[in-house]
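**Student:** Sequence and predicted structure are below.
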Amino acid sequence: MNFVALLVVALAASLTAVAILAWRVRRVRGDVHALRRSEARFRSLVQLSSDVTLIVGGDGEIRYASPAAQRTFGRRASSLEGIKLLSLVHPDDVTQAGRLLGALAGEPGRTSCEWRVRGSTGMWQWTENTTTDLSHEPSVGGVVINVRDISERRTLESRLTHQAFHDALTRLANRSLFLNRVSHAVARAPRSQRPSVVLFLDLDDFKKVNDSLGHGVGDELLIAVAGRLSTCVRPGDTIARLGGDEFAILLEELDDMGHAVQIAERISTALRTPFRMQGRDVFIGVSIGIATVAAGDSPEDVLRNADLAMYFAKGRDKGRWAIYAPEMHQHVMDRLELEADLRAAVDAGDIRVEYQPIVHLESGDMYGVEALVRWHHAARGHVAPSRFVGIAEETGLIVPIGRHVFHEACHRAREWRMHRNGARPLCISVNLSGRHFQEASLIDDVREALRASGLEPWALTLEITESVLMQRSDATLDKLRALKALGLRLAIDDFGTGYSSLGYLQQFPIDMLKIDRTFVDPVAMPGSDPVLARAIIALGKTLGIETVAEGIERPEQREGLRAMGCTLGQGYLFARPMAADELAASLIEPQRVPSVAEAHASDRPPIFPPSLLLPEF
């Protein structure tokens, strides 16, 4: 190859090299431009991002903070550089944050953790922190932390958690949280020398409040009850609303069971005090069951035992407490059987009515009779009203029973008029239950009984307990006025034994007060002063309301009551309750109790012969 050819080859190679170099230079320039554009894009993203980007050196100092730090930390990004990151973290979270940063050294990948930092408002706020160790990158040389404000999310989570475990109305713990707390108490029971107990509370007469004053007042009452309960227990005790008008309380580490009883009585006293709702006094009570938290029990077992004890307490009388005992299971079974038998008796028409005479204390003439519900069971015999009336109230069976008594009593009273030979017809008194009073059908029930029997309305008296009247609502007043519009009379039964308020005597259309036998017993009793009986009689006189004394058993009581101004009375002194046919037989010939003067002059017996003095069940 000659020199020229070699020169040409060399020149071509040089040109190729130059071309390759030029291409590489253009490529590098393109990469630099792309890198600059990427850096600019990254910087724009960092600058505009709502998240904070921090670069933290191995010594824990912040080397770089993005502009978003102003919004999150409340200070300029540049002022954060050189500050220890952990100095910005909540004291309770410092250990966790430090452990995370220490564990990152030399570890690839990302790690997230949540902690609190001092926010722009000066308050602690939650942040989610995603960390990446880029210490090996010369351009970074530290741990990159992406800080995101999650305060709103944590607040929402907290709110949702609270809603999941708390009652929305009262803000108390709900059943789920309560059972969780009881489960912890059960777990601690084997190691604890001090008892823990559960109280199960059921409000008495709450349904009457709801029905008469409305659900709005009922909700206000539940909130007020929750407030009072909190004043009766210790700060560490758990109060829960289980639903409706049922509450539960977990009392941990008590001195003894006597301490639990003291708290139960404190609660009873607190809830008996009237609640002021929309300008009126509202009265309720509470029945309480007490059960011990024992090792080996499930939380549901403990709550069920307390519920059973409450059921037992309410069965004895409202406003009581009872401590769980295993034999209560049998009591509940017996009660359920009694309820089933009562339903069968109502369906079969086996509920009977007996009548006790009411007489004029001065003359001895019969004024009328009170209709009393009775139940004779084939196997149980005579079932006391105290055993089945409460069950009838709870189950609603008292409503068909009440309708039956209305019709039977009005029918009998109409029949007896024929046996009186032209004399004034006997007045008939019928007890109206609180449950039946709340029924929308009440007015129609009474109207139909009067229509079907033909009894004059003025001859019928409905006896209502004070508990029915204690909620002085417009609905109660309207119902009483509707009853009065039928032409009948209204009486308050066992006056003075409930939540008496003189205000309702003027507000409500009351015709008669019946004095409970507990106030009659002291009359003419040596060493006793019947001050309450005297006060009720005087009150009746002042308001123009007739008074009837119940449970008169001795002539001295009759004389003492008459001297005080009481006009009517009933009791064993005159006659015990009797069947309709037996009463009718005594009415064929007009008879009466001896007048006061005659009673002092002779030993004349009551109007009914001994064969008609039936035992009262």
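**Tutor:** Nice, thanks for sending it over. Numbers count the residues shown, from 1 in each chain.
**Student:** CA only for contacts and neighbour counts going forward, please
**Tutor:** Fine.
**Student:** top helix in this structure by residue count?
**Tutor:** helix 3-48 (DSSP state H).
**Student:** so who does Glu180 touch?
**Tutor:** Actually, residue 180 is Asn rather than Glu. Residues in contact with Asn180, defined by CA atoms under 8 Å, 6 or more residues apart in numbering, are Pro299.
**Student:** Ile443 now?
**Tutor:** Ile443 neighbours (CA under 8 Å, 6+ apart): Lys479, Ala482, Leu483.
**Student:** Tell me the most packed of those, by neighbour count.
**Tutor:** In terms of neighbours by other CA atoms under 10 Å, the contacts of Ile443 top out with Leu483 at 20 neighbours.
**Student:** quick one: that residue and Ala413, what's the gap?
**Tutor:** 19 Å (CA to CA, to the nearest Å).
**Student:** Confirm for me that Ile323 is in contact with Asp307.
**Tutor:** No - using CA atoms under 8 Å, Ile323 is not in contact with Asp307; the gap is 10.3 Å.
**Student:** what about those two, which has more around it?
**Tutor:** Asp307 (24 against 21).
**Student:** and that one, that one's in a helix?
**Tutor:** Yes - assignment of Asp307 by DSSP: H, G, I helix; E, B strand; the rest coil places it within a helix.
**Student:** Included below, for side-by-side comparison, is a second structure:
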Amino acid sequence: MQAAARRSATPKSVGPAVQNDPSSVRASADDHALLAALPIAAAIVGQTSRGVLCLIDRNSRFDEVIALTGDEAMMSGDFRQCQHLGIAQLMQEFLADFDATNELDFCEGEGIGARYFRIKLAPLSRCAKGRPRCLVSLVDRTVEVQAERTLRAEMLRDSLTGLPNRLSFTETIEIKGSTSARDCEYAVLVVDMLRFSRINESMGSLAGDELLITFARRLISALRGGDVLARTGGNEFGILVGLKRGVEDALAAAERIQQVMATPFKLSELEIRIECGIGVALMQAGQDPEELFRNAQFAVKQAKAAGKPQVYEPKEASAARRRFSIETELRRALDKDQLKLFYQPLINLKSGEVAGFEALARWNHEDRGEISPTEFIPVAEESGLILQLGRWAMDKAAQTVAEWDREAGAPLPLYVGVNLSAIQVARDNIADVVESALRSSGLKGERLTLELTESSIVQDPGRAMRVFEALKALDATVAMDDFGTGYSSLAYLQRLPIDVLKIDKSFVTGMMRDPDAVAIVRAVLSLADALGMSTTAEGIETVELATTLAALGCSSGQGFYFARPLEAQAALEYWKSRRRH
């Protein structure tokens, strides 16, 4: 038996109702007419001279609804004996003050047979003796409440698998979290079925639905009593597990899931092995359920990369948020032209003169300070901003060299190298970008060197070949950057029109203490010579390295021994300072 008022107070006893008391208020002809005209169950209630509630009049519909409540006291008007004392209190308080609460919901019975009612009160004019009266309407809300419950049940259930959905799952997490007295009593596992979209595409949505249902059944078989399973997305499932031994129990649950998924699934005549990514997040006391669920989803992304279940680590999530923040700030910085190009000298190791410069992007954030390229370049590649960044760098580098020429009054005997990302090679029209930079600056192609990493070649050799040929048609120089650190094939070096091999600094810096590093550098130099390529050594930090590389026949080098990356004007002055007259 339940009762709830919108501005309710705790029910309390009231005085005895009086029905045949001489001091009772009598119904008038107008009262009868009003009740008869109303299409709802209604009655008029007042107070006797003693302040006791009395039922003045009612219509037949009121009797019909009262009969459904099974409350005989209400039928007789004896509110003191009413099963729901809150009803009498509601009426007394309203008659004392028409601004008081005027509605009350109550339930009669329990379970399937329960009925739900709502009483509403409205003020009426006072009786001839000046005592207050009110109109009472009684509504049977059983059908409405049952419909609401049915609709809510549908809203909280996944129609395909019959499991709770994400809304229901987060509500369950919230309930468990509110009853948990300490951290880590529960954990959320998010299970993501890998390659599901490929199965859907190749076999159709019906086969995909069948797989989801079978997958859900297997998950159920991996659970313990008390664990809660829900389908939280297309091919994503959430599991709430109780913990006794902390994270060990959560990882044990992940292990059971992987075991039950080890057996191939049979679809039509095919047997398909399904792998899944599993992320784990431990519940903290008072934690927002959506935040907990997102933490488990974040761990799933890491699990996919690692190939095994992963537990959410706040530090890694913080780093991910920083990357996202940097992406937003980088986009704004590019739009406002807040990045700069610095230029690191490339020294001819035989003559000691500056042969050219490598253009390097630098970002000094107004709030964060200097942000390393090792941090913002990967973000640019991941977000696609590398295309905008690459075009900006190409234009800026070409314009800088053209300005140096104008200041000198003639073309200078130097070039500028610009790095190209594998993402740029795959998505952008590099030849058009270079041609546009040359046209706007007035430079000839040989003044630009385009530096590509091995990964840009390995990902799509055919496209790389077309890009290289287009660049050579513009008379640009092509260099392979970080040579020796990737997966280059000698066949690529033989087929592709590469002019320069840049020896990675990881080999150069180890030359003075590691004979193997020296052997690798010798081999690269010999290979370049055999293929008619020049060489550039990166990471030269001591005079010994510079001297040794020059003796081995390396064409040019760069590194802190010569100079750090310089701003444009300082770079030009550096070139002048090393110029031999």
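**Tutor:** Great, that's in hand. Model, not experiment: these values are computed from the prediction.
**Student:** Which part of the second structure matches the longest helix of the first structure?
**Tutor:** Aligned by TM-score structural alignment, helix 3-48 of the first structure falls on no residue of the second structure.
**Student:** After that helix, which helix or strand is next?
**Tutor:** Sequence order places strand 52-56 as the next helix or strand after helix 3-48 of the first structure, per DSSP states H and E.
**Student:** Over which residues of the second structure does the helix or strand that that next one is followed by lie when aligned?
**Tutor:** Using DSSP H and E, the helix or strand that follows strand 52-56 of the first structure towards the C-terminus is strand 62-65. Under TM-score structural alignment, strand 62-65 of the first structure corresponds to no residues of the second structure.
**Student:** again with stretch 534-548 of the first structure
**Tutor:** Stretch 534-548 of the first structure maps onto residues 522-536 of the second structure, going by TM-score structural alignment.
**Student:** Could you tell me the end-to-end distance of the matching stretch?
**Tutor:** So stretch 522-536 of the second structure: terminal residues 13 Å apart, CA to CA.
**Student:** Show me which positions of that stretch end up buried.
**Tutor:** Neighbour counts using 16 or more other CA atoms under 10 Å place Arg522, Val524, Leu525, Ser526, Leu527, Ala528, Met533, Ser534, Thr535, Thr536 of stretch 522-536 of the second structure among the buried residues.
**Student:** Would you confirm that the first one belongs to a helix?
**Tutor:** When you say that, I think you mean Arg522 of the second structure. Yes - assessed with three-state DSSP, Arg522 of the second structure lies in a helix.
**Student:** State the distance from Gln506 of the first structure to Thr542 of the first structure.
**Tutor:** Gln506 of the first structure is 11 Å from Thr542 of the first structure, by CA to CA.
**Student:** Run through the helices of the stretch 101-250 of the first structure in chain order.
**Tutor:** 151-165, 175-188, 206-213, 215-232 (DSSP state H, counting those that start in this stretch).
**Student:** need these in CSV with distance to Gln125 of the first structure, can you?
**Tutor:** Below are these laid out as CSV (distance: least, CA to CA, whole Å):
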stretch, distance to Gln125 of the first structure
helix 151-165, 6
helix 175-188, 27
helix 206-213, 44
helix 215-232, 31
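**Student:** Compare these and report which one is nearest to Arg99 of the first structure.
**Tutor:** Taking CA to CA, helix 151-165 is the member of these nearest to Arg99 of the first structure, at 22.5 Å.
**Student:** What helices and strands are in contact with the closest one?
**Tutor:** strand 124-134, helix 175-188 (3 or more CA pairs under 8 Å, 6 or more residues apart in numbering; DSSP states H and E).
**Student:** so where in the second structure does the first one end up aligned?
**Tutor:** What that stands for is strand 124-134 of the first structure. Taking TM-score structural alignment, strand 124-134 of the first structure hits no residues over in the second structure.
**Student:** lining up the contacts of Ile443 of the first structure with the second structure, which overlap?
**Tutor:** Counting by both residues aligned by TM-score structural alignment, their matches' CA atoms under 8 Å, those that remain in contact in the second structure are Lys479, Ala482, Leu483.
**Student:** The nearest residue to Asp256 of the first structure once chain neighbours are set aside - how many residues pack around it?
**Tutor:** Closest residue to Asp256 of the first structure apart from its sequence neighbours, by CA to CA, 6 or more residues apart in numbering: Pro195 at 6.3 Å. Pro195 of the first structure has 19 neighbours, counted by other CA under 10 Å.
**Student:** Pro195 of the first structure touches Val293, doesn't it?
**Tutor:** Yes - between Pro195 of the first structure and Val293 there is a contact at 7.2 Å, judged by CA under 8 Å.
**Student:** Just confirm Glu550 of the first structure contacts Leu513, I think it does.
**Tutor:** No - using CA under 8 Å, Glu550 of the first structure makes no contact with Leu513, being 10.4 Å away.
**Student:** With neighbour numbers in mind, choose between those two.
**Tutor:** Using other CA under 10 Å as the criterion, Glu550 of the first structure and Leu513 rank with Leu513 on top: 25 against 22.
**Student:** what do we get in the second structure for the more buried one?
**Tutor:** In the second structure, Leu513 of the first structure lands on Leu501 (TM-score structural alignment).
**Student:** Check the secondary structure at its match for me.
**Tutor:** Per three-state DSSP, Leu501 of the second structure ends up strand.
**Student:** which residues touch it?
**Tutor:** Per CA under 8 Å, 6+ apart, neighbours of Leu501 of the second structure: Ala479, Met480, Asp481, Phe483, Ala528, Met533, Ser534, Thr535, Thr536.
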